[in-house]
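Asker: sequence unknown, structure follows:
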């Protein structure tokens, strides 16, 4: 394969050489003096490590590519490869997996529904299940000035090293981290851990649990986009706010999406409003804040607007920081110059206008377009770094609650040091194809992005009965934001009540839900298997959702096993390993069937097309298993287990309500609950004597 560095001599690496003192569990930073043409991964002598090019001058070709390095992969049984399924259009919301048995399948991939096109390059992550059953994770790395991604051609996998610019850079380049483990979640976590140890990267990214989760997103919200699209104005938003205030549904925030901006022919004039639509600016809208609608949010475009910043913009204070671009050769527009100063000026203007207008939440969209808008300039990757970093710093300093959107591309992801939220998929739609794609994207992307972000599954319609419950349960499992886009006046809250408490707080998870190992390595569209995801809850309860997304629309039979319980620990931070099976076992509670049983053999069930099942795995301790509030999807998160012994159990409810528990032959009694025997050891307690502390003792009669 061509090497675009004029080094004069090609370099072929046959094996990764490591010092003999390394043991298989140690890590290695393998440094290259020159860019190799080929790297053979068959002979890795460490289970984890970094591949890095030593500091030197690197010059991109006319396409902005420095080199393409062929990767010789080890033998494997199955692979999962993440790439944007759109080459240009909103690629940052379109990263999703392809499953393969051989690289030739990726090389020859043609568009198959429900996906949208055949693009396979700009790959962001890959995992191989090797013949010995272990998992090898591979993460291309992005530093301040150099972006690395996977590409596929000539029936081979390559690392594409690029700036997408013209300037020669004198830098060291960490370009891949790798990790091998029997546990797929640990392998994925370790490649991020290795990246965070590199000087060239560590200041730009952070663990999910080290970031501040925005307060508003702990509550139910509403967004204008799916219902109103661009057809919003002052009257429509004020009516929506009025309807939300009078609704019994506990919405706590509103997000005003695209359709308000001051622009001309899709090029930004200012960060203000279209005066024809919002003649009084934001003041009448912000006046609607109260105890019901506590926060307002606004949509922004990372590049100003779809056509960048207009050459006739109304922001003279920014003029010295803007530069003319025309990467597609069609229409000229302004972008921030590729400098730290220019990026700070531009995103200060965006966020300062947002804050002074009274907004609390900012959603910044179309981040993945930024490198394309600077393609052919000095260094497009450096431009992304400056711009994302400036946006991160400005939202943080102004106390804005920040949601990244169209930002899954690794060039952006590797510059999200503070922001905790990222959209996990393309926009929600009610069509079958879009339902399938968004579900798989959101949960499969959590497997690699969930180490640094919580994932946003987008708004949905509670009034679209065909899929409303599936959408609600999926969002509960995600641990991320939950918000609607129905016309606020008449929303059916049937599927919403199990999501939240009375004040709108979401009953959530301890970590993002991710596919179980068997679902991680199978194609949910074609393999005639259920797609199953798992999330950890409080009190060592595991939640599993199974859904049938097969394109043949046939029923599938699937099962949940005791061994699945351990994987609930896979995404918890700080990571403490997989969960141990409790000594007394695990109680399975089927939320839809309202039945419980001790999980010993597989629990099998059948799923019709596009139907789901929600199962809670509760630890048994001293002959008790507390399931929690039966009226909430994630019942195990509705209480805190304070103490338990053979005679009694002591809990604290997050919010008062009825209680479901199981006993091994005990008859429960309490001065606070009246218990009804539901059979098979299952008891429901109706609260008859609440106390302010919400602490209750249930004893053995």
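Answerer: Ah, there it is. The structure presented is a predicted model; accordingly, all values stated were derived computationally and were not measured.
Asker: CA only for contacts and neighbour counts going forward, please
Answerer: Noted.
Asker: residue 668 versus residue 518, what's the distance?
Answerer: 38 Å (CA to CA, to the nearest Å).
Asker: more neighbours: the two, which one.
Answerer: Neighbour tally, residue 518 and residue 668, criterion other CA atoms under 10 Å: the higher count belongs to residue 668, 25 against 13.
Asker: what sits against the residue nearest the centre of the chain?
Answerer: Compute the mean C-alpha point of the chain, and by CA atoms, centre = their mean the closest residue is residue 455, 2.7 Å away. Taking CA atoms under 8 Å, 6 or more residues apart in numbering as the contact definition, residue 455 lies against 421, 422, 423, 424, 442, 446, 449, 478, 479, 480, 481, 512.
Asker: can you pick out the most distant pair from those?
Answerer: Pairwise distances among the contacts of residue 455 were taken by CA to CA; the largest, 15.7 Å, belongs to 449 and 481.
Asker: correct me, but residue 660 touches residue 630?
Answerer: Yes: at 6.0 Å, residue 660 counts as touching residue 630 under the criterion of CA atoms under 8 Å.
Asker: hang on, the earlier thing: three-state assignment of the residue nearest to the centre of the chain?
Answerer: Three-state secondary structure (criterion: DSSP: H, G, I helix; E, B strand; the rest coil) places residue 455 in strand.
Asker: pasting the second one now:
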């Protein structure tokens, strides 16, 4: 069913229709400057082929036009504005609008400065601040995604007030570029994905999509990170003990991250490139050599996007030695220079040291703090792009390219995700919190609803987990389905081979899906925890499908898996479904759905194989999702259904 997008414009504002159904009504600009607010008037509308240009005028405005590039399923909005007085830092331009009738809404917004999270509020007055994606189901059942886009000199967000453009710095009098892309499709995930592809094709997205990036090899191997094992209370003896445990238990760890806690710092400010001498008196190089003498692993280390959480210690030898490559902000914080060439030289010096210590990969953290750090000092989007470009240039030089061995972390805000030039892996959610018994529900929801948009740019890292934990199976199934890297953060003595083995082969190679796990159709616009219904995520590999089911509510939850719930599956086909924990097969087609009844905290892992000519090719049933493994056998489907 075609769902054309139509645009009308008059002095009351711009209105957008999806078919006959109103989507946006009376979208009109308000300009906020240091001299006060300006409400421009629409003076002229010009339409040439697939482009509409709207010209505005008002006192205090030197130039202002909007250009809308239109196609049957998309509208892409560009701004060209110059004012006489500087624009407000936040926001400089607001496009107010009313919304048509909707029956479902998802807004992706920063619930913390580092992370994004879904809101299901339907009423526009309840939409959250600084939204990065809005997906609505309108009164006609049509799905539309609104993607706000940053450019060099502004960020764009959606909130209850409208569409907001902000430079984040004083003295800016011009904004130029694409700020909004709208796309309609038959279902929400397709609407999001096609919106990204269309915006990239039109050069509105100015960094590569994931399909254009090179994925590092560690993504396909099982790993371990020190954070939840040690936090900052670490030393060489603890690392050695953990490596020996992996060897004794035959757990095939292939990479290790030395997380926060290894660096020499004071008051959250960096003192030097070397490891903390009190914790590692023999230095970083010795620690890594000891780790590699026990296990055949790649070793990575952690550092922050600004070197350490609060930058570099003033008066330190580090600051004195590299002062030419640093910037002191009005707050007093000292960070790598805002000049990308100077910042690169700082990172190159540090990364050269790390490489000499036999470091193989990096985790770069606290990226979302960059916006509040430089706010008011520099144009945020431009400064973030310069910072990402500088550090990734150094990573490529010292650790390998074009597939950078790098995990970006705490960096889901718009100014980060749309400004990384090369790297392909980004954390998809807030931390796994092993000591918070109620954290799993929020963790899986965040990962599930971030994945549809985030996976267009990056491999989604669903974070580390504990294999000895009340949520271990729920966490393991989530990572198995995620399509991203899988790594634990177990304490010494607490790695459970039984829960790890179904994720990978005996050499540590993961059975990874090529795409990210995402909500099924029927779950997308639903807060499953509040609705007390099972949360279902799907993935696909080749012709096989997989569905993970979790009860994240506080009571038992009933439901079903219907073939019509799963994107891209042949709804007219016949499939054989196998559930890992119950070891049972089910016929799965349009007439045979899978009935669900889950206890509180229960998880199910379903592999779904096509039946052709009465036969089915199944994968390794000893893994959480055999659908992601090579074919083990081909047998008549009836032999498994009747067995």
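Answerer: Cool, the structure landed. For clarity, every value in this text was computed on a predicted model and none was experimentally measured.
Asker: one step back: map the residue nearest to the centre of the first structure onto the second structure.
Answerer: For residue 455 of the first structure, the aligned residue in the second structure is residue 460 (criterion: TM-score structural alignment).
Asker: same deal with residue 547 of the first structure?
Answerer: For residue 547 of the first structure, the aligned residue in the second structure is residue 550 (criterion: TM-score structural alignment).
Asker: and that match, what is it in contact with?
Answerer: Residues near residue 550 of the second structure by CA under 8 Å, 6+ apart: 474, 534, 535, 536, 598, 601, 602, 603, 604.
Asker: how does it look with 6 Å?
Answerer: By CA atoms under 6 Å, 6 or more residues apart in numbering, the contact set of residue 550 of the second structure is 534, 535, 603.
Asker: now the counterpart of residue 85 of the first structure in the second structure. Nearest residue, chain neighbours left out?
Answerer: Taking TM-score structural alignment, residue 85 of the first structure has residue 111 as its aligned residue in the second structure. Counting by CA to CA, 6 or more residues apart in numbering, the nearest residue to residue 111 of the second structure once its immediate chain neighbours are dropped is residue 117, at 5.9 Å.
Asker: the aligned partner of the one you found in the first structure - how many residues pack around it?
Answerer: Correspondence of residue 117 of the second structure to the first structure, assessed by TM-score structural alignment: residue 96. The criterion is other CA under 10 Å. On that basis, residue 96 of the first structure has 27 neighbouring residues.
Asker: residue 7 of the first structure now?
Answerer: Number of residues near residue 7 of the first structure (other CA under 10 Å) recorded here: 11.
Asker: what of the one 10 residues further on?
Answerer: When neighbours are defined as other CA under 10 Å, residue 17 of the first structure has 12 of them.
Asker: related to what we said a few turns ago, for residue 428 of the first structure, see how far away the residue nearest to the centre of the first structure is.
Answerer: Taken as CA to CA, the spacing of residue 455 of the first structure relative to residue 428 of the first structure amounts to 14 Å.
Asker: run the chain-centre distance for the strand or helix carrying residue 639 of the second structure.
Answerer: Remark: residue 639 of the second structure resides in helix 637-641, with elements defined by DSSP states H and E. In terms of CA atoms, centre = their mean, to the nearest Å, the centre of helix 637-641 of the second structure is set 40 Å apart from its chain centre.
Asker: buried sites along it?
Answerer: For helix 637-641 of the second structure, the neighbour count (16 or more other CA atoms under 10 Å) marks residue 637 as buried.
Asker: please, which helix or strand holds residue 106 of the second structure?
Answerer: Under the criterion of DSSP H and E, residue 106 of the second structure resides in strand 102-110.
Asker: contacts for that strand, please.
Answerer: 116-120, 122, 130-139, 525.
Asker: which of the residues you listed are buried? Put it as a PyMOL command.
Answerer: Selecting just the buried residues from the contacts of strand 102-110 of the second structure in PyMOL takes one command, with 16+ other CA under 10 Å as the test:
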select buried, resi 116+117+118+119+120+122+130+131+132+133+134+135+136+137+138+525
